[in-house]
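Peer 1: Next comes the sequence, and after it the predicted model I'd like to discuss.
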Amino acid sequence: MLGFRSCLSTARRVNLSFPTKMDTFMEAFEYAANRSKVLFGSGTIAKLPNILASRGLSRPLLLSTPQQLDQAQQVQKLLSGEAAGIFSEATMHTPVEVTDRAVEFAKSTKADSLVSIGGGSTIGLGKAIGIRTGLYHITIPTTYAGSEVTPILGETSDGLKTTRSDPSILPDAVIYDVDLTMTLPVGLSAYSGINAIAHAVEALYAQNTNPIIKMFAQEGVRSLAAALPEISKDPASQAARSSALYGAWLCGVCLGSVGMSIHHKLCHTLGGSFNLPHAETHTIVLPHALSYNASQVPHDMQRIASALGDDRGDAISGLNALLDKLPVKRGLRELGMREEDIDKAADIAMTKAYWNPRPTERDAIRELLRRAWAGEPARADL
């Protein structure tokens, strides 16, 4: 947790204004700090054995996707082979049937803890196992997703994705090692970074937001907006990689501290019901979701614009400009979504709607999805 002086310094860098008159009214709010222990730096993965030993743990189950099995094997070597085993079937949207297999594997190997290394898919699996078994969970993120510091679990079953929030879902410890992100492909870096920005954007105008989260959100967006174009130009820049990982942590804390709105509802719909890739979907939908809410939260739009470095104070243009600098797709049809599924997606999005600063209107939501499907630039006329 940042100290007061550090918070004050951060606030000044992101142009937060503090009241100068004693009669300025501060609205009431609630804030609870994230309980996860965070280790951030270069080479910090070397601290994993000590973390386990300090808890009296010696049989961690290592989790990864099939594509990141080699990283799980490297962790196994770091632990001198002292692990219950490796489960490398993590996949996007955390299917319940995969979790069930993992839980049974954890029981059969007598695992006493979990170590998940990878992006949102692996971290999600670790959360799903942890909430079912109570095993101590250490996560080692290798992307900028931010889900490692949220008490939120999204799971897919029978073609529908549902989410729940519970403090016990949070991993117990997070090891951020910038060295593990140095080979993250530029495209995946961009997509996961924009996914993280989406967490911060919606946290700014969440129903239960607060001044601390607003400060974290602005700093997180600022860090990522500066780092991602630099990573696209120079993937080996350790400074840019470090800034992006720092921003992703802040944005993840935002997601884990307050409620989300229409952007996340739409992305959960598109991912869970149409199996669209998580970070890519967030990247495409975000500017359109921002335009949907812009008229209702003008002050927060100014904060976003400032964090994005848009001199005109236009958050939508600022986000469009950032995306133009990155090697990312802009249309859901490029991800395989069919045009005839737009109406179905709009109907699903209208069910069990999340709180949103602007009421969810079916026709406007459908048009938002159509623009995102077609890959049109976002504009403020939804």
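Peer 2: Sure, I can see it.
Peer 1: okay, CA-based contacts and neighbour counts for the rest of this
Peer 2: OK.
Peer 1: Identify the residues contacting the residue lying closest to residue 64 once chain neighbours are set aside.
Peer 2: Excluding the flanking residues, the one nearest residue 64 by CA to CA, 6 or more residues apart in numbering is residue 88, at 4.6 Å. Applying CA atoms under 8 Å, 6 or more residues apart in numbering to residue 88 gives the contacts 63-66, 68-69.
Peer 1: mind running it again at 10 Å?
Peer 2: 62-70, 72, 102, 116, 122 (CA atoms under 10 Å, 6 or more residues apart in numbering).
Peer 1: Using PyMOL, define a selection of the buried residues within those residues.
Peer 2: In PyMOL, this line selects whichever of the contacts of residue 88 come out buried by 16 or more other CA atoms under 10 Å:
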select buried, resi 62+63+64+65+68+69+72+102+116+122
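Peer 1: Counting only helices, which of the contacts of residue 88 make the cut?
Peer 2: 69-70, 72, 102, 122 (DSSP state H).
Peer 1: Same list, the residues you listed, but as TSV with distance to residue 377 please.
Peer 2: Formatted as TSV, these follow (distance: CA to CA, whole Å):
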residue	distance to residue 377
69	38
70	39
72	40
102	41
122	32
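Peer 1: could you pull out the helices for the chain?
Peer 2: 4-13, 48-54, 69-78, 96-108, 120-133, 186-204, 211-233, 238-257, 262-274, 278-293, 298-308, 315-324, 342-349, 362-374.
Peer 1: separation between residue 48 and residue 79?
Peer 2: 8 Å (CA to CA, to the nearest Å).
Peer 1: okay, now the one to match up with it:
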Amino acid sequence: MGLIFDHVALGQRVLFGSGKAAANLAAEVARLSAQRVMVIASDSATPLARAVAAEIEVAVWHHDVVMHVPIEVAEKARAAAAEAGIDLLVCVGGGSTTGLAKAIALTSRLPIIAVPTTYAGSEATNVWGLTEASRKTTGVDDAVLPVTVIYDASLTLSLPVEMSVASGLNGMAHCIDSMWAPRADPINAALGAEGIRALSRGLPLINEDPAGAEGREQALYGAYLSAVAFASAGSGLHHKICHVLGGTFNLPHAQTHATVLPYVLAFNAPSAPEAEARIASAFGTADALTGLQELRKRLDAPKALSDYGFTADWIAEAVEVVLPAVPVNNPHPVTIENLTRLLQAALTGEDPRVLLDF
């Protein structure tokens, strides 16, 4: 019957170069003819952001950045942008910072230039997320896709190895989830596989030489590929689980993704042999789970949700919230029983192989 699929590629400019962020930002601000720029950066990232923005005129600096983008934080930022007559948003930081810029763009339709300092990948997607009353809502809107992404590996040098690992494995989760997400197709599967290869190469190099450029460049490259794949394929089971764990229980974003990933891979892989083979090939191992677990062992990756405050008492509520959001095309049927078992294993850091064929 041949290949049949429907693929949408998002339009975005990507500028990649170590040590070039300030010059690239100035050139993009000029290209876009922006007159009133709002720079969004957390307090901790502000010194870095000021260096990146050294060659442009900034109308407003905004530092109130909170994980999972609470609605009240978004409303405050939206008001600040409107009051100052902002015509361009620049976000310098990780996923929370990019998420806040997206929250402003969602209602204002202002363009965004994203300058990532982690491997979260949000900068390359048209997905937004907001948290209200302990529930995280996500959606898709092309208005939140940054018009330009400026990648500069030197900006990630201050990211500690432990956080680099968690953030990079968050990118790895985008790659793997894209293999069986609602709109999975051969193009985003190819991007996801190349993202796995780049992250598998880059993260160990960061672990071995935190000040080296090669590992961080490979990780940024892999994070971008992972995000493009995710934006095309949509949100699969892994992301549905992690959005609930983050939005409902306020678990840290990157560490949660890094912890849950092997359990979803073990759960889905036996029911998705083609995807499993592609993932295994990208890792260069006989099977996908072995490849991921060998990498996680090298990196001393996050192991248990209990390390981040999650408790057994919350599992039932998590299952209740996740189940209605599970994609109908998930390779393995999801039930109250097997989702509960998955979360129990992730809670304690149990060997994910217990979920194979569960």
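Peer 2: Nice, thanks for sending it over. Worth saying up front: this structure is predicted, and the values here are computed from it rather than measured.
Peer 1: Could I get the TM-score for this pair?
Peer 2: In this superposition the chains share a TM-score of 0.96, using TM-score structural alignment, normalised by the length of structure 2; 354 aligned residues with a CA RMSD of 1.3 Å.
Peer 1: quick revisit: farthest-apart pair in the ones in helices among the contacts of residue 88 of structure 1, please.
Peer 2: The span of those, defined through CA to CA, is set by 70 and 102 at 18.5 Å.
Peer 1: And residue 204 of structure 2? What does it align with in structure 1?
Peer 2: Counting by TM-score structural alignment, residue 204 of structure 2 corresponds to residue 229 in structure 1.
Peer 1: residues near its match, how many?
Peer 2: Residues lying near residue 229 of structure 1 (other CA atoms under 10 Å) number 20.
Peer 1: Show the contacting residues for it.
Peer 2: Shown in contact with residue 229 of structure 1 (CA under 10 Å, 6+ apart): 186, 190, 235, 240, 322-327.
Peer 1: ok so, going back, ok, the residue nearest to residue 64 of structure 1 to residue 275 of structure 1 distance?
Peer 2: Taking CA to CA, one finds residue 88 of structure 1 at 20 Å from residue 275 of structure 1.
Peer 1: what do we get in structure 2 for residue 173 of structure 1?
Peer 2: Checking TM-score structural alignment: residue 173 of structure 1 goes with residue 148.
Peer 1: residues contacting that match?
Peer 2: 11-15, 25, 28, 90, 111-115, 123-124.
Peer 1: That one and residue 286 of structure 2: what is the separation?
Peer 2: Taking CA to CA, one finds residue 148 of structure 2 at 38 Å from residue 286 of structure 2.
Peer 1: hmm, back to that, need the helices of structure 1 in a markdown table (columns: distance to residue 331 of structure 1).
Peer 2: Output for the helices of structure 1, formatted as a markdown table (distance: least, CA to CA, whole Å):
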| stretch | distance to residue 331 of structure 1 |
| --- | --- |
| helix 4-13 | 34 |
| helix 48-54 | 40 |
| helix 69-78 | 31 |
| helix 96-108 | 29 |
| helix 120-133 | 22 |
| helix 186-204 | 13 |
| helix 211-233 | 20 |
| helix 238-257 | 24 |
| helix 262-274 | 13 |
| helix 278-293 | 6 |
| helix 298-308 | 22 |
| helix 315-324 | 12 |
| helix 342-349 | 13 |
| helix 362-374 | 5 |
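Peer 1: just checking, residue 70 of structure 1 touches residue 87?
Peer 2: No: distance between residue 70 of structure 1 and residue 87: 11.9 Å, which falls outside the contact criterion (CA atoms under 10 Å).
Peer 1: Can you pull the residues that touch both of those two?
Peer 2: Common neighbours of residue 70 of structure 1 and residue 87, counting by CA under 10 Å, 6+ apart, are residue 64.
Peer 1: that older thread, type out the ChimeraX command that picks the buried ones from the contacts of residue 148 of structure 2.
Peer 2: Applied in ChimeraX, the following selects the buried portion of these according to 16+ other CA under 10 Å:
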select :15,25,28,90,111,112,113,114,115,123,124
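Peer 1: which one of the contacts of residue 148 of structure 2 is nearest residue 82 of structure 2?
Peer 2: Distance to residue 82 of structure 2 across these (CA to CA) is lowest for residue 111, with 13.5 Å.
Peer 1: which residues sit in contact with the aligned partner of that closest one in structure 1?
Peer 2: Taking TM-score structural alignment, residue 111 of structure 2 has residue 136 as its aligned residue in structure 1. Contacts for residue 136 of structure 1 (CA under 10 Å, 6+ apart) come out as 52, 55, 57, 60, 112-115, 126, 130, 171-173.
Peer 1: Of those, just the buried ones, ChimeraX syntax please.
Peer 2: The buried residues among the contacts of residue 136 of structure 1 can be selected in ChimeraX (16+ other CA under 10 Å) with this line:
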select :52,57,60,112,113,114,115,126,130,171,172,173
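Peer 1: Just the closest of the contacts of residue 136 of structure 1 to residue 94 of structure 1, please.
Peer 2: Checking the contacts of residue 136 of structure 1 against residue 94 of structure 1 with CA to CA, the nearest one is residue 126 at 9.6 Å.
Peer 1: and that closest one, what is it in contact with?
Peer 2: Residue 126 of structure 1 touches 61-64, 90, 94, 99, 102-103, 113-117, 120, 135-139, 148, 153, 169-171, counting by CA under 10 Å, 6+ apart.
Peer 1: and what of residue 286 of structure 2?
Peer 2: Here residue 286 of structure 2 is in contact with 277, 279-280 (criterion: CA under 10 Å, 6+ apart).
Peer 1: how near is it to residue 292 of structure 2?
Peer 2: 11 Å.
Peer 1: swap in residue 144 of structure 2?
Peer 2: From residue 144 of structure 2 to residue 292 of structure 2 the distance is 31 Å (CA to CA).
Peer 1: Residue 91 of structure 2 now?
Peer 2: Separation of residue 91 of structure 2 from residue 292 of structure 2 (CA to CA): 31 Å.
Peer 1: Repeat that for residue 224 of structure 2.
Peer 2: With distances taken as CA to CA, residue 224 of structure 2 is found 19 Å from residue 292 of structure 2.
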